[in-house]
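Asks: sequence first, predicted model second:
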Amino acid sequence: MVDEMVVRAQRFINSYSVAGIPKVAENGKTGWPVMYALTRALQYELGITALSDSFGPTTLAALQSRFPVVDAGTRHANAYRIVQSALYCKGYDGGNIDGTFNSRVSTAVTRLKQDMGVSAAYPGDGVTPKVFKALLTMDAYVTLSGGGEQIRSVQQWLNGRHQARRNFFIIPCDGHFSRDVQKALVYAIQYEIGMGDDVANGVFGPGTRDGIRAHPLATGSTGTWVSLFSAALVFNQRPGVAFTSAFGSDLAAAVRSFQAFVALPVTGTGDFATWASLLVSTGDATRRGTAADCVTEVTADRAVALRAAGYRVVGRYLANAPGSSLNKQIQPGELQRLRSFGLNSFPIYQTLGGSADYFSHQQGVADALAAVQRARHHGYRPGTRIYFAVDFDALDHQVTEGVLPHFRAIAATAAQYGAEYRVGIYGPRNVCSRVAAEGLADASFVSDMSTGFSGNLGYPMPANWAFDQISTISVGSGSGAIEIDNNISSGRDPGQSSYDPEVPDSALDVSFDPAKRDALLADVRAYLEGRGVPETGGDGWQALTLNSTTEAVDVVLALDWLITRLARSYRMRKALIQCPLLWEYRAYNVGDPAADALVRQYHEGTGVGPADSSTGLGQVFARTAITATNHCVRQGVIGGQLRNPDADADLWEVWQKLNGDPVYNVGVIPAVHVWGAADIGVARPNPLTNEDDSRRIMARYNGTANSSVGYGVAMVDLYRIFERYQAPLRS
C-alpha cells in the first residue's frame, strides 16, 4: 500500500542535487534506503562533507553543536523537513513536510518520546540528538506483531533511565527481545555496578561478572537490581514473570522454573549462575556438564578420563567432510568401546554447513540420505536422534530462505528412507527455535559457545534443547588427554547405550569420478551407436527423440549425488538406477509430452484422456510408483503412507510429483526395482546380485510384455559400462 506522505518524504530527499545523497524510489514505502538518505541529508545540512549511511559519533557531535535541540526555535527549514519526513516514515504525523515546526509536529514528537520512554529525560517537544539518531532508524517504538507489553515496558524503562549516559542510545520499544536490547541491558547493569562511560561497553566481561556476584538477590530484595533481574527474565520469555522492583514469591517461583529449565541448581535466588544464564548464551562458562562432543576418537584411555571427569554421553560425527584431512568420524569399534566404559553417544551429521550457500532443499535430501546410511553403518539403533548441523551465524532471512527448506527436505527424506531415526538440529538459538517451531526437529543441540552469533544474542533458549555447548576444554592427561566441547545436558536425549553390529559398506558404491565423464560418454555413445542409436535421432522411434546421448549421460551424472545416496540407502548397485534413467531420458520423444497433456486434461476435468502415463526423468507410471512404494513400505524398506493405485486422487498426486520433481522421480526407481524383484521371484537387489538377476530386474522395470526381455538385454550391456567405472572406486 502506497503512503502518500512517505512519497512526499521521498520527493524531498530527491530534491537534493548532492553527489552523496542518492535518489530513492518514490514508491511510498519506508525502509533503510530512505533512512540512510535522510541521514545523509542531515549530515549535509550540518556541514559534514564525507556523507555516510552511518549516524556515528561525528554526526552526533555535529548535531549537538549545531542543533542541540530541534524545536520551534531552531528555524531551519530543511532540518524541520528531515524531522517531518522521518516522522512519517515512523508512522507519526509530520505536518505536511513543509519546513515548519507546527503544532502537528510538536504533538508527534511529544508522542514519539512518550513511546520511547524518554519524556522525563527529554521533556517538551524538542528533538534532541539521541532522539534524532533514533528517529533515523527502522526501529519501532510501538508494539509490533508478536511483541510483548512486558518487554516493551522494560525497553521504555531502560531508555528513560540511561539516556544521560554517553554510550547508551535509544533502543526499540517494539516488544521484541533482540541483540541491541540485550546489549542495552548489560550496559544498564554496568552502570548500576558503577562503571564509567569509558569502562562500560555492553560486554559480559570480568568486571561485569564480579559486579553481579557482589549483588546477590533473594526473596525480600528490592530496588533497581531486582528490576534488572526481572527484566532479564522477561527478556528470556519466562512464563508468569512480571517486570518488578520487588523480589516476591512469584518472582522466586519464576526463578526456580527458569533454573530447572536451563539445568541449574534450583535455588529460587538471583545467584551468579542464574544471572549469567539470563545474560549470555553460555551462561557460566566454567560449569562442567555431563555431555561432550569431539572430533577425536575416544580411545580406552580417553574414555576413562571422560568418565572420571563426570561425562556420561559423547557426541561423535557420522562422516568426514569431503576433501578434509581431519578424520573426525566414528572409528571402527569406537561405539562399543564407549559402551564398555559406561559412556552413551549421540550422532552428529556435519560435512560442511558453515555458510548460507550450503543450505537448500537438494542438500537436505542429500544429507538425510547420507546420514541415515552412515547411522546404520555405525550400528545406531531405531530411536536414535541424528543432529544435523547449522554451523554459521545464520541471519533470520537466511533461515527462511535456506535453512528451513533444507530441514523440510531432511525431515521428509528421513521419514521415507530412515523412519527409524529422529531428527535433531545443531545450531544457534534462533535457528534451532525456528526449525523446531515447524516441527522439523524434536530436539536442539545449541551452539551457545558462539556468544557473538546474532542467532544467540537476544534469543531465549529453545524450548526443546537437549545439549547446550558452552566451552571448549581439555580433559585427562598423557594418553588419556582429549579436547572436547563441554555441554550441559537437559536430559531430553540420554544418548544411545547399545548398538547393532557395524554394517560393512566397503562394497557400496561411491560418487562418480568427474574426470571420467568424457570416457564414460564415449563408451555409452559407442554402445548406443552399435544398437543403431546415434548421438541424436536415429531409425524408428529414435528419430522422434528430443534428447541427445550426451544430454542423457550428463543428466545421470548431474544426479550422481542422489543416485549414490539412494543406492547406498537401498544397498544396491548404482547401475541399477543409472541404466533405466539414462535409457528413458535418451528415449524421451515427441509422444511423451502429448501423453502427459492428456493426463492433465483428465484430472483437471477438461478432457477424457487416461488417468496415468509414464512420466518424468525415469518415465514411471503413477500406478507403478504407488504399487512399488506400498510394497517397500510394507516390507519396512522405507517409511511413508500407503496409497491406493486405483484412486484418481492418489494417482494424480503421485503423477504430479513424478512429472515435476526430478528428485522424487529418480527416488522411485530403486523402489520399483525392489518391488519388481519380488514380483518375478528374484531376491531383493543387493551389492552381490548377479548379472542375470540384474538383467531380469531391469527388464521388469519396463513391464511384463515380451519387449521387456529385449529391454533387459539392452540394460545389462549399459550396466557393464557403468560398472567399468564404478567398480574400481569401491576398492
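Replies: Now that the structure is in, tell me what you want to look at.
Asks: rest of the way, CA atoms for contacts and neighbours
Replies: Will do.
Asks: from P460, how far out is D180?
Replies: 14 Å (Cα to Cα, to the nearest Å).
Asks: what about T689, neighbour count?
Replies: 14 (other Cα atoms under 10 Å).
Asks: next: D518.
Replies: 12.
Asks: so which elements touch the helix or strand hosting it?
Replies: Following DSSP states H and E, one finds D518 within helix 517-530. Packing contacts for helix 517-530, counted by 3 or more Cα pairs under 8 Å, 6 or more residues apart in numbering; DSSP states H and E, involve helix 549-558, helix 707-730.
Asks: below is structure B, check it against A:
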Amino acid sequence: MADEMVRRAQRFINTTYGNGATLGVSKLDEDGRTSWTVMYALTRALQYEMGITALSNSFGPGTLSALQEKYGKLDETTIPSANFCRIIQSALYCKGYDGGDIDGKYNSRVKAAVAELNQNMGVAGTYPGSSLWPKVVKGLLNMDAYVTVDSGSETIRSIQQWLNGRYVLRKDYYVIPCDGHHSRDVAKSMLLAVQYELGMADGVANGSFGPGTQAGLKSHTLSTGSSGVWVQLFTASMVLNKRPVSFSSSFTSSLSDSVRVFQSFMKLAVNGQADFRTWSSLLVSYGDQTRQGEACDGVTKITPARAQALKAAGYKYIGRYLYNPSTTDLPEKEIQPGELATIKQYGLRCFPIYQTWARSVDYYSVSQGVADCMNAAYRAEEHGFKPGSRIYFAVDYDAMNDEVTSHILPYFRSVKEQMDRLGSPYKIGVYGPRNACSRVSAEGYADTSFVSDMSSGFSGNLGYAMPENWAFDQIVTKVVGSGDGRIEIDNNIASGRDTGQGDFHPAPSQKLDIGFHLDYWAALLKETDDYMESIGRPGGTGYVYSRQRCLETIMDLDATITSAARRYRMRKALIQTSAYWEFCHYSYKDVTEDAGVVLYHTGVIPDWGKDLPGVTRLVDSSTGVAKISGRTCILARNNSISAGLLEGETLNSTSDSDRWAMWKKCNQDNVFNLSTIPHLHIWAADGKAGDHAETPMRRPALDYSDSDTLEILRRYQGFGDEAVAHAKLRLPLYAIFEKYNRIIRGS
C-alpha cells in the first residue's frame, strides 16, 4: 500500500541528488512503497553527506566506522546538516515510524520515533533515550522489521530483542531483525552469542561452528536444575527449532521432557540433557559430524569389496543415482550393471536419487518436471526398482525462499502430476536444503525428505528447522574402507521413514518399450482403422466412440501405458490392444448399464443417463476405457498385491461398497483404468483366482510368443468359443501396435 510520507522521502532523494545521478543510482519511482532500492539510495545519500567518495549500497564497516568517528551518536546536538537529518527522517518513515515533516529538524517527533525504534530493537537498555547510535542507524537503513510481521512469533521476537540488548556492544554483533521469524542472521547471532559466553574476544568470535566453539559446548552440558544465561541460550535454540518450550533461564523437568522428544526426533541419544550433540543439532544444520550414520550416498559403484566395507562400518541404506547425462564426468555416478544385485547380496538396501544438473534456479520448470519424472521412472524401471520405491528428486543448490515459490514448487507439482499420469509407480521424495524440503512436502508433492544439511551455509538451511518428514540427514563426507573396499561417501543419519529397497527386478533380457513418436501417428491410425474396417469391427450402430477417437484416447495416455509395461516387463502392445479393442466396443448398452450401477448404489439415475431407455438397477458393469468391472478390478489388484507387485489393501470382491468404490475409479479415472490392465493380464496368467479357474501360465513377458499372447488376450475376454474367436481377431491388432513399438524402441 502506498504511503504518502514514503513518497515524499523518494521525492526528497530525487530532488536533492539529481534524480539519483549524484548517488550513482537511477531516479526513484515515487510510488510510496518501501524497498531495498529506496534503502540503498538512502544509504548512499548518508555516505555522500559524510564525505565518503566510494558510494555503496552496503552499510559496511567503512560507513559504520565513519559514523562512529565523526559523530559517536546522532541527536539534535550532533546531526551535521538538514539533509543528513532528512535522510534519517526518510528512513524512519520507510520503517513505519513517524519521522516528522522531513524538514531537517531532529525534533520531538523524531526523538519519540527513535526511542520507539530502540525499544523495538531491544537495545533501549543499552542505548537509552532518543539518540541514534551507529549500529542502530545501520539497522534503520535496511529492510529488517523490528515488530512482528507475517504472523511472527512473539517468543522468537523476545529472543531477538534479548540477543540485541545483550550483545549489541560487541564488535562483530549487529542488530538483527525482531520480526518473530528465525533467519540466517538470527542463526549466526546465536553462534556469536555462544562464543561470547564462552569468553571469546572480539575478532575471535566469528559465528562459525569451529573447534573452539565445539570444545566449549562440550563443557556446558545442562540438565534439570540448571539456570542462567546458558539455559537462556539453550531454550532460545529450542524455540528457534520450533520446539514447544518457553524462553527461560531455568532448566525445568518439562524442558527436559521436550529435549527428549527433540533428541528422539533427531535420532540422538535420549537423555533429556543439553549435551554436546543436542547443542550441535540445534545450532548448525549438520550437528555433530562425528555421528555414525546408517545411510550413505555417493557417486561410486558398490562393488563386493565396497559393500563389505560399508556393511562392516554399520551402513544399511545406500543412495545411488538413477541417471548420469555425462558419458565422461563421474563415470560411476549412475547405477552400474550388477550393482543392485551386489547391494542385495550383502544385505544392504538402496534408495534411488535423480539428478542431472539441478544446481541453479533456471533449471526448474513445469516442463522440466515432466521430463525428469518420465526419465526417472523409466530409469528406475530399467535398473529394476519395484513399484513403491521412492525416488528423491534433487534441489542441489541454495534455493532462496522466493525461488522455491516461483520455480521449485511448480517443478515438483509437475513431477507429482506426471507420476500420477504414469499410474504412480514410484513414490516421490525431495533432496535439498531444509526450507525447500519442508515447503515441497507441505504442498504434498513429496512424502519424505533427504536433507542436504552438510551445506550448513545455505540460506535454505540457516534459520530453518529440520523437516518433520526427514528420512535421511546428510552431515559429512568421509572415506570408508581401504584397498579395494575404499570408497568416499556422504555420511547420512537415517530416521527410519525410508528404508530403501532390498529386492530388485533382474535386468530386462530385451529392450523395454519407450514413449510413442508422433511421427508414426498417421500410419498407426490408418493401419489400425483399415484392419478394424476389414473385420467389420465394431460394425453397425450403437457404439459411442469413433475408432479414431478411441485410438486418440489410448495414445493420449501413452505415458501411463508405457510406464506400466516397463514396470511389469510386458509389451505395451498387450495393454494397447486390450484397451483399444474394448474402447472401440463401448456401446450405448454399456452406458445404460453404467447408469444402472449408479442407480443401484446411489438410488438416483445420473444426469447423463436420464434420457437412456431401460435403465435398471445393476450392482456392477464393465466400464471405462478398458471395460473393467469393479469385481474383476478387485480380483486382479488383490492378486498383484498378494504377489508383492502392487501396494495397497486387498478388497472384498463380493462387497457392494468395495465394488462400487473400484467401479467409480474404473469409470472416472482413465489412468487408473489403463493401469489396471497389466494386473488383469497377470491375474489371468496366474489362474484368475476368484473367477472362472484357468490353468496357470507364465506371466506376460518381453519374450511372449504369439501363442502366449493369444492365450492371454483370450483370458482377458473370458472363456468359451466366443472369447477364442475374439482373441484371434485381436492378435493381428496386437501385431500392428507391436510393429510400431518395435520400430521406436529399436529392436
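Replies: Sure thing, it's come through. As the structure is a computational prediction, the values presented were derived from the model and not from experiment.
Asks: stretch 467-486 of structure 2: end-to-end distance?
Replies: 32 Å.
Asks: the helix holding D518 of structure 1 vs helix 707-730, what angle?
Replies: Orientation of helix 517-530 of structure 1 against helix 707-730 (axes from the mean of the first three to the mean of the last three Cα atoms, to 10 degrees) gives an angle of 160 degrees.
Asks: list the buried residues in helix 517-530 of structure 1.
Replies: 520-521, 524-525, 527-528 (16 or more other Cα atoms under 10 Å).
Asks: reformat the helices and strands packed on helix 517-530 of structure 1 as CSV; add distance to G495 of structure 1 and mean neighbour count.
Replies: Formatted as CSV, these follow (distance: least, Cα to Cα, whole Å; neighbours: other Cα atoms under 10 Å):
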stretch, distance to G495 of structure 1, mean neighbour count
helix 549-558, 37, 18
helix 707-730, 32, 17
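Asks: among those helices, which is nearest Q150 of structure 1?
Replies: helix 549-558 (53.5 Å; Cα to Cα).
Asks: unless I'm mixing things up, K90 of structure 1 is touching D115, no?
Replies: No: counting by Cα atoms under 8 Å, K90 of structure 1 sits too far from D115 to count as a contact (11.6 Å).
Asks: Q398 of structure 1 belongs to a helix?
Replies: Yes: when DSSP: H, G, I helix; E, B strand; the rest coil is applied, Q398 of structure 1 is found to be in a helix.
Asks: and it, what pairs with it in structure 2?
Replies: Under the alignment (TM-score structural alignment), Q398 of structure 1 pairs with E403 of structure 2.
Asks: secondary structure element for the residue located most distally from the centre of structure 2, which one?
Replies: If you look at how far each residue of structure 2 sits from its centre, by Cα atoms, centre = their mean, the farthest one is T77, at 55.5 Å. Assigned by DSSP H and E, T77 of structure 2 belongs to no helix or strand.
Asks: any idea how far it is from R109 of structure 2?
Replies: Using Cα to Cα, T77 of structure 2 is found at 16 Å from R109 of structure 2.
Asks: so what's the residue count around the closest residue to A565 of structure 2 other than its chain neighbours?
Replies: Leaving aside its sequence neighbours, A565 of structure 2 sits nearest to K572 (Cα to Cα, 6 or more residues apart in numbering; 5.0 Å). Counted by other Cα under 10 Å, the residues lying close to K572 of structure 2 total 26.
Asks: look up how far L525 of structure 2 lies from K572 of structure 2.
Replies: 17 Å.
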